[in-house]
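Asker: From the sequence below, what's the structure:
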Amino acid sequence: MTDRKPQPSCAALIVAGGSGRRFGGERPKQYCDLLGKPVLRRTVEAFLAHAGITAVHVVIDPACRDLYDAAVEGLDLPEPVAGGGARQDSVRHGLEALAAAPPDLVLIHDAARPLVDAQTIGAVIDALARHPGAIAAVPVADTLQRGENGLVAGLVERAGLWRAQTPQGFRFADILAAHRAAAGQELTDDAAVAERAGLPVALVPSKEENFKVTTPDDLTRAARLIATTLGDIRTGTGFDVHRFAEGDFVTLCGVRVPHDRKLDGHSDADVGLHALTDAILGALGSGDIGSHFPPSDPQWRGADSARFLRHAADLVARRGGVIAHVDVTVICERPKVGPHREAMVARVAEILGIASDRVSVKATTTERLGFTGRGEGIAAQAVATVRLPG
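Answerer: Below you'll find the model as predicted:
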């Protein structure tokens, strides 16, 4: 019987400490929405889903902690590492944090490369069995011209030229020592740090899709590429009703609204979130809210309905999909929804982890007809559009 060699431990170090000055906009590019998810979340999920990765650590700018927490909410990640003034410093800080329980291997990856695929990650890991370092890269295909004073000064031979990408993988002890030795130097990437330390670095063919989001046009390009893989477009509907009981507020779409009564029913009786949860589950063909959270189970008594909606969103993510849009209509005479509409939109977007312009909350009455018209309760209906691979 032959003993099988144990699989080496491999940590992914996601570098997300940049300010994104070239990108512009109100927030760093790694926290911008990319078809329903922040760029950083898509990057982190790619590594969490890979069987060869044993841990994922993220290096951030501490000033962006709130953005980071929102971007990775619900993901099983350790405390983020505080970055430094330059990318090289951030990587070194991340490596030092890993040194407390060092992995055998480490893959260093830019947070702004959200379309990295499993094949590329695996190929870099495999190359480390033969080389101290390995980087994802694509051969230069375009004609290269040298320029002087705005004029063509000669053709540059492109044979043997590659464009470096990430992940860049290394044996952990080697790259930690190399980064410590290079502190204070200004080197272009981790491969350059390794080369300076005399470590051979292998080139691993990657894909053009593994580009770095640097400009708003890059973000649009990334969204188009993702959309082409999510061709299974699903629509689900949901409907819910709860009666009034003694109380002094109602919870609608995750927002506490003052009222002279409360809603009675499953969990916190949030008809808006219940209808929306059923709409998403319906789009997935995954039953209804009662099959996932039985009202007979006492653990759900008084529970925050945000847990139900987040569960439905997680099911979409596990299938590699995105929530494209949701629309909720609250049906009642009172309380008035209008003054709370913006807060409801923001809360639903936060729970689902999508941009607020992908959420609609409306309200209507039944012209005093029926049980809602008589003020006996509140109803809600919802529609959810989901895109899945296929």
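Asker: Going by C-alpha atoms from here, please, whenever you check contacts or count neighbours.
Answerer: Will do.
Asker: All the strands of the stretch 101-250 of the chain, in order from the start?
Answerer: 105-110, 133-139, 144-148, 151-156, 162-171, 201-205, 232-246, 249-252 (DSSP state E, counting those that start in this stretch).
Asker: Mind checking the ones you listed for the one nearest to residue 79?
Answerer: Closest approach to residue 79 among the strands of the stretch 101-250 of the chain is made by strand 105-110 (17.2 Å; Cα to Cα).
Asker: Okay, buried residues for the closest one please.
Answerer: Of all the residues in strand 105-110, those buried under the rule 16 or more other Cα atoms under 10 Å are 105, 106, 107, 108, 109, 110.
Asker: Alongside the first, I'd like the structure of this one:
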Amino acid sequence: MTCAVIIVAAGSGSRARRSSDKVAKQYVALGGKPVLSRTLETFLKNEQVDCIQVVIGPQDGQLYETAIAPLMSGPLAGLAKTKLQPPATGGETRQISVLKGLEAISGKKPQHVLIHDAARPFVTDDILSRCFLALQTHKACLVATPVTDTIKKVDDQGAIIETIDRSTLWSAQTPQAFDYSFIRHAHKRASDQGIHTFTDDAAVAEWMGETVHIVQGSPANRKLTSQDDLTMAETMIAASAPQPLTDIRVGTGYDVHAFDEGSAVIIGGISIPHSHKLKGHSDADVGLHAITDAILGAIADGDIGTHFPPTDPQWKGAASDLFLKDAVRRVKDRGGKISNIDLTIICEAPKIGPHRPEMRAAIADICDMSIDRISVKATTSEKLGFTGRKEGIAALATATVGLPELPD
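Answerer: Here you go, the predicted structure:
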């Protein structure tokens, strides 16, 4: 266990409630999803996050289950079931709630912990990467942005009495990142002394005498604390919504590899015991090569040899999933999506049928697609041609891709 995340979702959030809302801001629907669900998505997808502990209000159990339901059954279900811990119940103050979250994950023995507000759904991977980098050299880190507005100090009557120098002022955000053992000890010590009013975890660290280091945040990573914030957030989501994928493309790929001395063939991302192996510059996965070319053909972006020439020694013996992942990336970079993949393998031997389920799962994993969008079939050439003479294997693939419509 390396890094845990605590999501603080125990507040009532009354300031951010719209007139139509009857729940706290973290459970309000934002662009069709609860705020909490949007916040969790970023942490679930991040490979450096090992477990996530949400701290909720004592009355919010059903709201929490409703908020995470799409995560537990959708594309992130595997990550959600692995990373999400049963929710902890918070206390009367944020500080108490954080301590309860820290104690709930003590059995996981994390090295680091990020503490984040549930009502900040626009945290990014870039911010998290900066936190992880800072934790390599510091015990306590605070995501923040420099203050850009002129700051005025006023008296009880609203009259300005001083203009504050903003050059050294930063606005605190979350996540706040810490050495887990240190911040748990700091929170426990504050609690034992009857102190429960710290408004953020950096203040607890400062109280313990630890220097807190700034990590660059983002103005977009704002906390939703008012109705205006929710309106702004809806606008941001609408502006960033993907365009309809109405430009439908179909590509085909065909590949052939001869047999060579060996004891197994690699097809469709798996190894199948056989009397020979397939000969090629890479691992000669005839199935993945055909799929790669089909995808590249659909987006009119050359072929596998264009991007990974066999004359380049760095690709000698390379696993073909590298080529396929690159093709998938090229589709995503265009704002597109692969709808389905249909692979046909042509050979007399080995028998493909027993390995089809494993192939489909491997291809789905490589392409980050649902397995029900992956088809693998096999046929023979009725003992005709090079495949009929058992000299090698051929593969034919078709890929359907949706892209955003571009102006002519």
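Asker: how about the strands of the stretch 101-250 of the first structure in JSON lines, adding distance to residue 90 of the first structure?
Answerer: Compiled in JSON lines, the strands of the stretch 101-250 of the first structure are given as follows (distance: least, Cα to Cα, whole Å):
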{"stretch": "strand 105-110", "distance to residue 90 of the first structure": "11"}
{"stretch": "strand 133-139", "distance to residue 90 of the first structure": "19"}
{"stretch": "strand 144-148", "distance to residue 90 of the first structure": "32"}
{"stretch": "strand 151-156", "distance to residue 90 of the first structure": "34"}
{"stretch": "strand 162-171", "distance to residue 90 of the first structure": "15"}
{"stretch": "strand 201-205", "distance to residue 90 of the first structure": "21"}
{"stretch": "strand 232-246", "distance to residue 90 of the first structure": "39"}
{"stretch": "strand 249-252", "distance to residue 90 of the first structure": "43"}
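Asker: Of these, which is nearest residue 287 of the first structure?
Answerer: Once those are compared by Cα to Cα, strand 232-246 is nearest, at 11.0 Å.
Asker: and the alignment partner in the first structure of residue 177 of the second structure, what is it in contact with?
Answerer: Under the alignment (TM-score structural alignment), residue 177 of the second structure pairs with residue 169 of the first structure. By Cα atoms under 8 Å, 6 or more residues apart in numbering, residue 169 of the first structure lies in contact with 105, 106, 107, 108, 124, 125, 128, 133, 134, 135.
Asker: would you list those in CSV and tack on distance to residue 372 of the first structure?
Answerer: Below are these laid out as CSV (distance: Cα to Cα, whole Å):
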residue, distance to residue 372 of the first structure
105, 62
106, 59
107, 57
108, 57
124, 60
125, 60
128, 65
133, 67
134, 65
135, 63
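Asker: Tell me the one of the residues you listed nearest residue 195 of the first structure?
Answerer: residue 133 (9.2 Å).
Asker: any idea how far residue 82 of the second structure is from the spatially most central residue of the second structure?
Answerer: Central residue of the second structure (Cα atoms, centre = their mean): residue 45, 2.1 Å from the mean position. Residue 45 of the second structure sits at a distance of 12 Å from residue 82 of the second structure (criterion: Cα to Cα, to the nearest Å).
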